[in-house]
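Novice: Provided below for reference: sequence and predicted model.
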Amino acid sequence: MLIIADKRIPAAARKKLSEYGEVVLFKTSGLTYEAISGHPDIFFCTLNGQLIVAPNLPENYKSILRNHQISCMEGEQPMGGKYPETAAYNVVSNDKYLFHNFRYTDSKINELADDLDLIHVNQGYCRCNLLPLKNDHYITSDEGIRRVLENYNLDVLFVDPKDILLPGMKHGFFGGCCGVWENKVFILGNLNHFGDGKKVRTYLQHLHYEIIELYDGPLFDGGSVLFIA
């Protein structure tokens, strides 16, 4: 299994992740602004089992995917230097829904989502802010997303992102600290260092997830941790 993570995540988190698969440390230069330049959830998304990548994803990462016999589809919209050109692939999906600000969604994603119910949110950085879990449960760090999901009668936990590290920005977002693989939720940091950590721990334990805290420190927004089998 490949695990794609921002090259800038703490060394202890990289070491812990390597226990679960081959870690690919991700970085780009000159394509978008520095704070998100290594964020997997800005350049990649998965939808209905299909991996979609920005067409200007650096060639060395496309080669890594090919060498591991991982097929991917290139989107139409290149990664841009600023928001909202950076939001085209930052979607959230499961077997029922696709969540995004659909003013910004790449057209290839829309084509692949024709069997899903579309739920529009104003936040273009949807995956950064929304962690989808089993049985239509969600955690978000965006109040607007919380309100929309509650209007759809979905079970959503809101957490305050003010304690989350994102170098170069005031703070990061909760979804960007996490990855989900099978029955495990991986967190870049330790929930004991997060103001709403007890709420998150209780919520995940109620859903019978195994919580993997990747290092003993504050939550770090690395643009999600992407697992590709």
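Specialist: Yes, it's here.

Novice: please count neighbours and contacts with C-alpha atoms only from this point.
Specialist: Noted.

Novice: could you measure from the most far-flung residue of the chain relative to its centre over to Tyr215?
Specialist: Note on the chain: the largest C-alpha distance from the chain mean falls to Asn67, namely 23.6 Å (C-alpha atoms, centre = their mean). Separation of Asn67 from Tyr215 (C-alpha to C-alpha, to the nearest Å) stands at 30 Å.

Novice: put this next to the previous one:
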Amino acid sequence: MNTLILNKEISEKMLSFFKKEYKIILTKEIKSISTPLKFHPDIQIAQIDDDTFVCEPTVFEYYKSVLKDKNIIMGETYLQSNYPRDIAYNIIRVGNKCLCNLKYTDKKILENINCKMININQGYAKCSICQVDDNSVITSDDGIEKVCKENRIDVLKIEKSQIELKPYDYGFIGGASLKLNKDEILFFGDITKHSDYHNIKEFCDKKNIKIKYFDFENLIDFGSGFSIY
């Protein structure tokens, strides 16, 4: 059974679905982070390969205890609520490439990761990028789109907003999605209501990626998650 790391504040209805098919690990609160983000997986832990994670020091013992068969490394950066002091672990691997804001990425990630590092100005890398496959992504960020094209990553640019992250004006497509396995993406809410759904569906179809979603919720940024398989 695959394991999912999910936001502790995910809805009970969503959680009940996941529990039918997956072992669930819920995130632990980071008290120094602002309320909307303090349980977000993409804020507090980074996956640098299939078996290795780097996490914020205050949640290290927790993840070490719940991921006993994985290599859990304690990061050096204690997160704070103000940007960019909350982005040290917000990276995303896309195949053999890693996108992040290198200036603020935790040192332990840079020391232990083994792939091509690509710098982006947007610090919320995993929040802002929905991974489709090992060389394809979806984003609403102009800068990320440009960098992806420069590095031969196939990218679909979509409209901003239309994703909830209260009390902010909107959330991001990466935070509202989760790569379940090599063949499936799940969206935390009804992606069909997004104005770019047709383009998203067409893009995923071309990559032979199946879309799953919850039709009983608006699209919500829960800080993505991690599927361990």
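Specialist: Yep, that arrived. All values derive from a computational prediction rather than experimental measurement.

Novice: so which residues of structure 2 form helices?
Specialist: Along structure 2, counting by DSSP state H, helices occupy 12-21, 41-44, 60-66, 107-112, 125-128, 142-150, 197-206.

Novice: the first one vs structure 1, average offset?
Specialist: To tie it back to what came earlier, the one meant is helix 12-21 of structure 2. Averaged over the aligned pairs, helix 12-21 of structure 2 sits 1.9 Å from structure 1 after superposition, using mean C-alpha distance after the TM-score superposition for structure 1.

Novice: would you mark the buried spots in that helix?
Specialist: For helix 12-21 of structure 2, the neighbour count (16 or more other C-alpha atoms under 10 Å) marks Leu15 as buried.

Novice: and that helix, what does it pack onto?
Specialist: Packing contacts for helix 12-21 of structure 2, counted by 3 or more C-alpha pairs under 8 Å, 6 or more residues apart in numbering; DSSP states H and E, involve no helix or strand.

Novice: quick one: that helix to chain centroid distance?
Specialist: Using C-alpha atoms, centre = their mean, to the nearest Å, the mean C-alpha position of helix 12-21 of structure 2 is found 19 Å from that of the whole chain.

Novice: and for the third one?
Specialist: Between the mean C-alpha location of helix 60-66 of structure 2 and the chain-wide mean there is a distance of 19 Å, by C-alpha atoms, centre = their mean.

Novice: what about it, how far off from structure 1?
Specialist: Superposed on structure 1, helix 60-66 of structure 2 shows a mean distance of 3.8 Å to its aligned residues (mean C-alpha distance after the TM-score superposition for structure 1).

Novice: that helix packs against which elements?
Specialist: Looks like helix 60-66 of structure 2 contacts strand 71-74 (3+ C-alpha pairs under 8 Å, 6+ apart).

Novice: the strand it packs on vs structure 1, mean deviation?
Specialist: Strand 71-74 of structure 2, aligned to structure 1 and superposed, deviates on average by 1.6 Å (mean C-alpha distance after the TM-score superposition for structure 1).
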